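> Attaching a predicted model along with its sequence, questions to come.
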Amino acid sequence: MAILSDNARGAILMMASMIAFTLNDTCFKALSDELPLFQALLIRGVVTMVLLFGIAWGMGALRLRLPKADWGFIALRTIAEIGAAYFFLTALFNMEIANVTAILQALPLTVTLAGAVFLGEAVGWRRLLAILVGFVGVMLIVRPGPDGFNSYAVYALIAVAFVTMRDLASRRLSKNVPSLVVALAAAAGVTLFAAIGTFSEQWVPVSELAALQLMGASFFIIGGYLFSVMVMRVGDIGFVAPFRYTGLLWALIMGFFVFGDWPDPITLLGGAIVVATGIFTFYRERKLAKRERG
């Protein structure tokens, strides 16, 4: 039996994480007509925290004696996770799942640009040009004009900013910080935020269908967390990262078969531009890394 290479395992884990996150989003959007946002987020958060705590305990990963600097970055990352969850899910409750996911495909570009601005990472003119072209693709999706603009697209863009901040904070964590501790802190922060938010909403009864959808969302978000942690530990990131874009394909499939939605040609064109420029950015990073090693 053939043994998979690290890159092959990394690609499979990345695609698995995208499937898990997209199925979580699908479950959450499906219950948006029945449950208010904060109630749904709180219930999912409690289940997620219990599962994550059990996994971390079983794996012996509950190490809390960490340097103050790491706790600072964990706190910053948790705040970013809270912002990302609120703005992304608000957009998801009010937009087609494929459109929201297409906007999020700008993340690799924004992380690259933010890394250059805030962390001093080198970015050549080709990658800067790719970032600019990628944002043109984002504008085609958002279409800030009287005919095509959806105000909730701004929420998706704000979510991109928060996720970018989250990823920058993640880069500053030392290697000794268990990933499960970071994920558990994020889940706890989002759950606490949701608990506070429920005071502004009226709780409604949870039907059997909504309960199943919440359980599905909790299960899939755990899978997304675990696969995304595992993928960072195998393979060449320049090879593995482009498989992130399979999330857009799954969002298109789920949007069509579950919600009967299909983006218009301009949105699809914008998504294709963003994906293409993101893949080029990773290609350039991989090529430069090989040149430095050579």
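Everything's here; your move. Residues are numbered from 1 along each chain as shown.
> going forward, measure contacts and count neighbours with C-alpha atoms only.
Will do.
> how about the helices in the protein?
Along the chain, counting by DSSP state H, helices occupy 6-30, 37-58, 68-94, 97-104, 107-118, 125-142, 152-171, 179-197, 208-231, 237-240, 246-259, 265-293.
> Now render those helices as TSV, adding mean neighbour count.
Output for the helices of the chain, formatted as TSV (neighbours: other Cα atoms under 10 Å):
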stretch	mean neighbour count
helix 6-30	22
helix 37-58	19
helix 68-94	20
helix 97-104	26
helix 107-118	19
helix 125-142	20
helix 152-171	21
helix 179-197	20
helix 208-231	20
helix 237-240	18
helix 246-259	19
helix 265-293	18
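> In this structure A84 contacts L157, no?
No. In this structure, A84 is not within contact of L157 by Cα atoms under 8 Å, at 9.7 Å.
> I43 and F28, how far apart?
11 Å (Cα to Cα, to the nearest Å).
> again with T246
From T246 to F28 the distance is 20 Å (Cα to Cα).
> dropping in the other structure now:
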Amino acid sequence: MNKPSERATPVSAILLVFTSGILFSLLDASAKFMVMSGMSAPFVSWVRFAVHVGVVFLLFRGWADPAIFRFRSLPAQILRGVFLFGSTFFNFFALKTLQLAETQSIAFFAPMVITALAGPLLGEWAGWRRWVAVLVGFVGVLVVTRPGLQSFEIGHVYALTATLCYSFYVIMTRQLGARETAQSLIFYSALAPAVLMAPAVPFTASLPPDVLHWVILVGLGFLGGFGHLLLIKAYQQATATALAPYPYVQIVWMTALGYLIFDQLPDAWTLVGAGIIVSSGLYILHREHRLRLRDRSLPNAEDETIAKGL
């Protein structure tokens, strides 16, 4: 049985991933600010999902459009929401003790996990060129962030658990994207965590001390809601394997926010690592251009198989 051939990734899907990365970076920076201010991490994560539900309901006019409630498999929708809940919940705990650069460096293991899981779970096998590009990009991320895992602590356990949960969330997003509506995917991904975490709210609630904290707390739901909507749209246009390298660009947004909010200045190692990441990205763009030319010119699958060796 032949493996599915590589396909060119639509530019629109890449741009959607880039934009969602900006929103998720803002989400992480805001969450770190909140938990460092003394807010309860479980309560902050619950508000993030509760507001997310309200945003999606209003955005898609849930009172008039039943597509937001329609589903083919409710258990699968709930399981996907549980994975997203785990990703956010454990990430917020990690942010309490780790720097943004540390949590992000561990989060960058996700593309590797996704690439490995997409083959057996989705039948989306990566070509060797993309594997090399992903590995080179990841080396660049390690150079930038230098996680220092020799001083392993509970925060690293939280971050690793969050990364594993996120990887399964992405795999399920790709799996369900073809048969579930985008409205239902984004709605149930927030509703499931909000309902699951509701019983703990009375024991973890801590009200924001001022207007600024209220604005940031409510804003978490908007950032998460719109970010995941864009991510769903991206994975409906391209495979999980094809999009796996592009979240590396998020290190740019995280570096900028670290400087602007937490006074974290990039050093020479950061510049070297960024150069490696950019070089890897430029090669990926070159490979995507070759694949687009092939897709336009090749008349059948047999020729496509031959072209993969070019």
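Everything's here; your move. This one's a predicted model, so the numbers in the text were calculated from it and none came from an experiment.
> joint contacts of I43 and F28 of structure 1?
Residues touching both I43 of structure 1 and F28 (Cα atoms under 8 Å, 6 or more residues apart in numbering): L214.
> next one: stretch 28-40 of structure 2 to chain centre, how far?
Once both centres are worked out by Cα atoms, centre = their mean, to the nearest Å, stretch 28-40 of structure 2 turns out to sit 19 Å from its chain's centre.
> got a list of contacts for that stretch?
41, 44, 92, 95-96, 100, 204-208, 213, 216-217, 220, 254, 257-258, 261.
> and with 7 Å instead?
41, 92, 95-96, 204-206, 216, 257 (Cα atoms under 7 Å, 6 or more residues apart in numbering).
> just these now: which is nearest V134 of structure 2?
L257 (24.2 Å; Cα to Cα).
> Show me what that closest one aligns to in structure 1.
The pairwise alignment with structure 1 assigns L257 of structure 2 to M254, based on TM-score structural alignment.
> Excluding sequence neighbours, find me the nearest residue to that match.
T26 (6.9 Å; Cα to Cα, 6 or more residues apart in numbering).
> what lines up against that neighbour once you look at structure 2?
Looks like T26 of structure 1 aligns to A29 there (TM-score structural alignment).
> Check L180 of structure 1 too.
So L180 of structure 1 corresponds to Q183, using TM-score structural alignment.
> what sits against the closest residue to its match other than its chain neighbours?
Distance criterion Cα to Cα, 6+ apart; nearest residue to Q183 of structure 2, sequence neighbours excluded, is I68 at 4.7 Å. Residues counted as contacts of I68 of structure 2 (Cα under 7 Å, 6+ apart) are 62, 183-184, 187.
> List the contacts of G223 of structure 1.
Counted by Cα under 7 Å, 6+ apart, G223 of structure 1 has contacts 17, 20.
> 6 Å instead, please
A20 (Cα atoms under 6 Å, 6 or more residues apart in numbering).
> That one corresponds to which position in structure 2?
Checking TM-score structural alignment: G223 of structure 1 goes with F226.
> I figured E102 of structure 2 hits P147, correct?
Yes. E102 of structure 2 lies in contact with P147 (Cα atoms under 6 Å); the separation is 5.2 Å.
> measure I196 of structure 1 to L41 of structure 1 for me?
I196 of structure 1 is 11 Å from L41 of structure 1, by Cα to Cα.
> what do you get for C27 of structure 1?
12 Å.
> aligned partner of I78 of structure 2 in structure 1?
Match for I78 of structure 2 (TM-score structural alignment): A75.
> What's the separation between its match and A185 of structure 1?
For A75 of structure 1, the distance to A185 of structure 1 - Cα to Cα - is 8 Å.
> With I222 of structure 1 instead?
For I222 of structure 1, the distance to A185 of structure 1 - Cα to Cα - is 14 Å.
> Over to R143 of structure 1?
Taken as Cα to Cα, the span from R143 of structure 1 to A185 of structure 1 is 36 Å.
> for A130 of structure 1, same thing?
34 Å.
> same thing with M215 of structure 1?
M215 of structure 1 is 20 Å from A185 of structure 1, by Cα to Cα.
> just S200 of structure 1 next, same as before
For S200 of structure 1 relative to A185 of structure 1 (Cα to Cα), the value is 24 Å.
> likewise A114 of structure 1?
24 Å.
> what does L173 of structure 1 give?
Taking Cα to Cα, one finds L173 of structure 1 at 14 Å from A185 of structure 1.
> ok, and the closest non-adjacent residue to H156 of structure 2?
Nearest to H156 of structure 2 is A94, by Cα to Cα, 6+ apart, at 6.8 Å.
> same thing with W203 of structure 1?
Q39 (6.7 Å).
> now do T164 of structure 1
Here the residue nearest T164 of structure 1, using Cα to Cα, 6+ apart, is V111, at 5.3 Å.
> Likewise for L271 of structure 2?
V144 (7.3 Å).
> now swap in V82 of structure 2 and tell me
P193 (6.2 Å).
> With S170 of structure 1 instead?
R77 (6.8 Å).
> H213 of structure 2 too?
The nearest residue in space to H213 of structure 2 (Cα to Cα, 6+ apart) is M34, at 7.2 Å.
> And the aligned partner of the residue nearest to V82 of structure 2 in structure 1, how close does it get to M49 of structure 1?
Matched by TM-score structural alignment, P193 of structure 2 corresponds to V190 in structure 1. As judged by Cα to Cα, V190 of structure 1 and M49 of structure 1 stand 10 Å apart.
> can you check I131 of structure 1 too?
Counting by Cα to Cα - I131 of structure 1 and M49 of structure 1 are separated by 36 Å.
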